[in-house]
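*Asks:* Predicted model follows, preceded by the sequence.
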Amino acid sequence: MEYHDSEKAKEVASRVEAFMDEVVIPREREALRTGEPVTEDELEEFWEMAKTRDLFAPQVPEEYGGQGLDFSDMLPSFEQVGRSLLGALSIRANAPQEGNMHTLEMVGTEEQKEEWLRPLVQGEISSGFSMTEPMGGGGSDPKMLQTTAVRDGDEWVINGHKWWTSDGLDADFLLVMARTDMDAHPYEGTSIILVPTDTPGVEIVRNVPHLGGHDITERTGGHAEIKYKNVRVPVENTVGEEGEGFRVAQMRLGGGRLTHCMRYSGMAERSLDIAKAYLEEREAFGSDLSEKQSLRHRIAEAETKLHMARTGVRHAARELDQSDARIEVAMSKVYTARVTNEIIDLALQVCGGNGIGKDLPIAHFYEHVRAFRIVDGADEVHLRSIARDAFEDVDPAEVDTALRFDEECRADVLDD
């Protein structure tokens, strides 16, 4: 399909695709076949190769060691890396690092960028985004945030309990969402604060066991449960303006949701490619499975839905360049999450025993993709926003007119 991406976007995505096919996917296949995880040294080798091919950190400005692609231009490359379990990590475009880089680049001070962003881009350090809280705290309703940061002179004193902090086990620093003004509405009294993990009072409790938690690398970043007990950091560690935490988080998450959509679209595309190849080779009941009309129709529907998802994401990305595109992003996130879940489930089903086996990546994809309907905002949260927008401009007069017209039509029918 032609999506009218810019020439630069297509050229970079073509080189990313070649890197995936020539280097990354072969190593992924070996790891799946042998059970030997990809080592830290190997990941650093991937990064060096990506740098020599001008593919490293495509979303980051060149001054910090990235390729400087704008948001729309980087999306096709994110789709290509999504085709491999190792893809995003291999070019330093993986979550949550990608989103934290974007946050610091958008609103960080020059000192924060030099001390934290530059080494983060290069892979010298790691980070986590610490927002979600256990039962009773902030989650799908972020206004329920319980973590607090109280000023004491020129320091914040942070207390709270978080979990699902991605890469929190390995992080050198955390971006922590905390209430900094309890008298203000949470949307106006919450800040993001940079907390080094070696700060006294930061307690990494555990890695939360989860679906899709088995990786094929030595990395153990996990999804950490973390307690903050009288954690003191300088007020200058505030990322963005004080009280602007939700605004900054929304800027981070809007683009992050679309990059997730593209990564999972790539995952669905590769699953479909594997499924089609299997159907072409597998014979049953007197003919190739690819000749069974019911399966052909299901593949056709999957191709159609994946095309619509990709088109919607690109439209949302164009709108995001001009506005917050909140509804367009929400629609893309819900639809793409559902479609990619459906397609990978179909690919697993048609591959039968080979689908549930882990010689192929589909079973791994299947475990990973289910979480996409929850992370970065559950389906229900986005549907709530879409519905609110849909009903916002309803004119009662139009309803009255429509009802009267309907009654007149019924009366005419009865008269006839």
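*Replies:* Yes, it's here. Residues are numbered from 1 along each chain as shown.
*Asks:* From now on I want contacts and neighbour counts done on CA atoms only, so please keep to that.
*Replies:* Will do.
*Asks:* Which strands and helices lie in contact with the lengthiest helix in the chain?
*Replies:* In the chain, assigned by DSSP state H, the helix with the most residues is helix 245-281. Applying 3 or more C-alpha pairs under 8 Å, 6 or more residues apart in numbering; DSSP states H and E, one finds that helix 245-281 makes contact with helix 71-81, helix 97-107, strand 190-196, strand 287-288, helix 293-320, helix 326-350, helix 362-370.
*Asks:* how does it look with 7 Å?
*Replies:* When contacts are defined as 3 or more C-alpha pairs under 7 Å, 6 or more residues apart in numbering; DSSP states H and E, helix 245-281 packs onto helix 71-81, helix 97-107, strand 190-196, strand 287-288, helix 326-350.
*Asks:* Now do the second one against helix 245-281, angle only.
*Replies:* Calculated by axes from the mean of the first three to the mean of the last three C-alpha atoms, to 10 degrees, helix 97-107 forms an angle of 150 degrees with helix 245-281.
*Asks:* re the thing from before, touching the helix or strand that the longest helix of the chain is followed by from outside, list them.
*Replies:* Reading on from helix 245-281 to the C-terminus, the next helix or strand found by DSSP states H and E is strand 283-284. Contacts of strand 283-284 from elsewhere in the structure, counted by C-alpha atoms under 7 Å, 6 or more residues apart in numbering, are residue 289.
*Asks:* for stretch 231-249, same thing?
*Replies:* Stretch 231-249 has contacts (C-alpha under 7 Å, 6+ apart) with 107-108, 154-159, 177, 180, 187-195, 199-202.
*Asks:* you'd agree residue 176 is in a helix?
*Replies:* No. Using DSSP: H, G, I helix; E, B strand; the rest coil, the assignment for residue 176 is strand, not a helix.
*Asks:* hang on, it packs against residue 132?
*Replies:* No. Using C-alpha atoms under 7 Å, residue 176 is not in contact with residue 132, being 9.6 Å away.
*Asks:* Settle it for me: which of those two has more neighbours?
*Replies:* Between residue 176 and residue 132, residue 176 has the larger neighbour count (other C-alpha atoms under 10 Å), namely 27 against 23.
*Asks:* Nearest spatial neighbour of the more buried one, chain-adjacent residues omitted?
*Replies:* In space, and not counting its chain neighbours, residue 176 is closest to residue 130: 4.7 Å by C-alpha to C-alpha, 6 or more residues apart in numbering.
*Asks:* and here's the other structure:
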Amino acid sequence: MTNVLPEHVENLRTRTHDFIREVVIPAEPRPGARLTDEAKAGLQQQARAAGVFAPHVPVEFGGQGLEIEYWSPVFQEAGYSPIGASVLNCMAPDEGNMHMLNLIGTDDQKIRYLTPLAAGEVRSSFAMTEPHPGAGSDPDALMTTAELRGERWSISGRKRFISGADGAGFFIVMARTPAVEGAKAGATMFLVDAANPGVRLGRHIHTIDRAIGGGHPHVDFEDCLVDRDAVLGEVGLGFRYAQVRLGPARLTHCMRWLGLARRSLDIALDRIGQRQIFGAPIDELGIAQEMIAQSVIDIETSDAIITKTAGLLATDGKAGSAMSSIAKVYCSEAVNRVIDRSIQLCGGDGVSDDLPLASYLNEVRPFRIYDGSNETHKWVISRRASARRKKAVEHGEPFLATLYDDEENTHS
């Protein structure tokens, strides 16, 4: 984060940096434990008072109004603590839902859903993933359906691994819809209150990560009736809107976890700078220096990819969404490497609860699966590269390093 930032961004980054270290880190639960709702509410109130709450949310909805191309420096500071993003109300899945509601929600939807979500009064969830053979890394396999019955839609389907579902105030539900009233058949997003009698919370899925409040349970929608105004955006355009959400959401995961990678390296550097082996400080040994250098390279390369992708998302959503696949793959693997090396440098203490590094590894490991598995993203990246090359050859042109072809990327 060495680039010169506009004054308002640097001011917010600095205040976030200080708030995380002075207020949030001392309040962290023991490694592997979840932050309680009561503790989070108190910390969020302090974040509001410090002027660092909801950095990505427009000012009119109670946030700091930070432009997307400048989210990374602030989100990395928040991510320096595993609870920092939750305290600042910029954690998944809420952050992605806020962004999408702000871009495509109606005025009434923003008042009803975005305003309390941005204020931290409720949590939300994004319900797309389904049990096999339903939608997962391939959203085209979507099996949940919605049928228009007069003035109401009936939604039916089973969802699984729905992050944040337990305790959420509402869901954004992806369902397959038929051609209706001039709209083409496709997928549609619906805003569904958790109190709707057609919503049933199912079995929790135990996972190694703890940072996302509300877990990752199953959720069933059984003849779940919602009014016409529950449609988010337009009928049949759900997959298109998913990219509005998923491109930035992939990238903000990268930002937050890169902050945690920075902290992991700091912990390791402090540790090995104070310990000796074979008569020399560990940080003066060549094998340790190699590991440190590789971690610095991974961190700085990730930072550069994130910065480029954020700039594209601000100016060209399609190119930015395509680039976010590259960022997601590289950063999720680089962050994992940095934390793993930090554990290795700290030896036995690294895998104990005496240091928080092992719990950090548990937090970041699922990111290679969440938001679309890395293997799926690599397949899409490869397919785009082949299509670009074929197109260039057909037109007798040199290979141009554009980021996408004419095919819509609908994979998460």
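*Replies:* Alright, I've got the coordinates. Keep in mind it's a predicted model, so treat the numbers as computed, not measured.
*Asks:* picking that back up, narrow the contacts of stretch 231-249 of the first structure to just the buried residues.
*Replies:* Buried residues within the contacts of stretch 231-249 of the first structure, counting neighbours by 16 or more other C-alpha atoms under 10 Å: 108, 155-159, 177, 180, 188-195, 202.
*Asks:* Would you mind finding the match for residue 278 of the first structure in the second structure?
*Replies:* Aligned counterpart of residue 278 of the first structure in the second structure: residue 271 (TM-score structural alignment).
*Asks:* What distance do you get for that match to residue 297 of the second structure?
*Replies:* According to C-alpha to C-alpha, to the nearest Å, residue 271 of the second structure and residue 297 of the second structure sit 20 Å apart.
*Asks:* Residue 167 of the second structure reaches residue 213, doesn't it?
*Replies:* No. Between residue 167 of the second structure and residue 213 there is no contact under C-alpha under 7 Å: 8.4 Å.
*Asks:* higher neighbour count, those two?
*Replies:* Shown here are residue 167 of the second structure and residue 213; by other C-alpha under 10 Å, residue 213 has more neighbours (22 against 15).
*Asks:* can I assume that one is in contact with residue 164?
*Replies:* Yes. Using C-alpha under 7 Å, residue 213 of the second structure is in contact with residue 164, at 5.5 Å.
*Asks:* ok so residue 160 of the first structure is a strand residue?
*Replies:* Yes. Assessed by three-state DSSP, residue 160 of the first structure belongs to a strand.
*Asks:* And it, what's its match in the second structure?
*Replies:* Residue 160 of the first structure maps onto residue 157 in the second structure, by TM-score structural alignment.
*Asks:* Residue nearest the middle of the first structure, spatially speaking?
*Replies:* Residue closest to the average C-alpha location in the first structure (C-alpha atoms, centre = their mean): residue 260, at 3.1 Å.
*Asks:* That one matches what in the second structure?
*Replies:* So residue 260 of the first structure corresponds to residue 253, using TM-score structural alignment.
*Asks:* residues contacting that match?
*Replies:* If you count contacts by C-alpha under 7 Å, 6+ apart, residue 253 of the second structure has none.
*Asks:* cool, residue 130 of the first structure as well?
*Replies:* Going by C-alpha under 7 Å, 6+ apart, residue 130 of the first structure touches 162, 165, 174-177.
*Asks:* My reading is that residue 148 of the second structure lies in a strand. Confirm?
*Replies:* Yes. Assignment of residue 148 of the second structure by three-state DSSP places it within a strand.
*Asks:* what do we get in the first structure for it?
*Replies:* So, by TM-score structural alignment, residue 148 of the second structure is matched to residue 151.
*Asks:* And for the aligned partner of residue 383 of the first structure in the second structure, the neighbour number?
*Replies:* Applying TM-score structural alignment, one finds that residue 383 of the first structure aligns to residue 378 in the second structure. Residues within reach of residue 378 of the second structure, counting by other C-alpha under 10 Å, total 14.
*Asks:* how near is residue 378 of the second structure to residue 329 of the second structure?
*Replies:* Noted for residue 378 of the second structure: a distance of 8 Å to residue 329 of the second structure, by C-alpha to C-alpha.
*Asks:* that older thread, format the helices and strands packed on helix 245-281 of the first structure as a markdown table; extra columns: distance to residue 114 of the first structure.
*Replies:* Listed next are these as a markdown table, based on distance: least, C-alpha to C-alpha, whole Å:
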| stretch | distance to residue 114 of the first structure |
| --- | --- |
| helix 71-81 | 22 |
| helix 97-107 | 10 |
| strand 190-196 | 14 |
| strand 287-288 | 59 |
| helix 326-350 | 31 |
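*Asks:* Out of these, the one nearest residue 211 of the first structure is which?
*Replies:* For these, the distance to residue 211 of the first structure is smallest for helix 326-350, at 13.9 Å, taking C-alpha to C-alpha.
*Asks:* against the second structure, where does the closest one fall?
*Replies:* Using TM-score structural alignment, helix 326-350 of the first structure lines up with residues 321-345 of the second structure.
*Asks:* next one: stretch 115-127 of the first structure to chain centre, how far?
*Replies:* Counting by C-alpha atoms, centre = their mean, to the nearest Å, stretch 115-127 of the first structure is centred 20 Å from the centre of its parent chain.
*Asks:* No further queries at this time; thank you.
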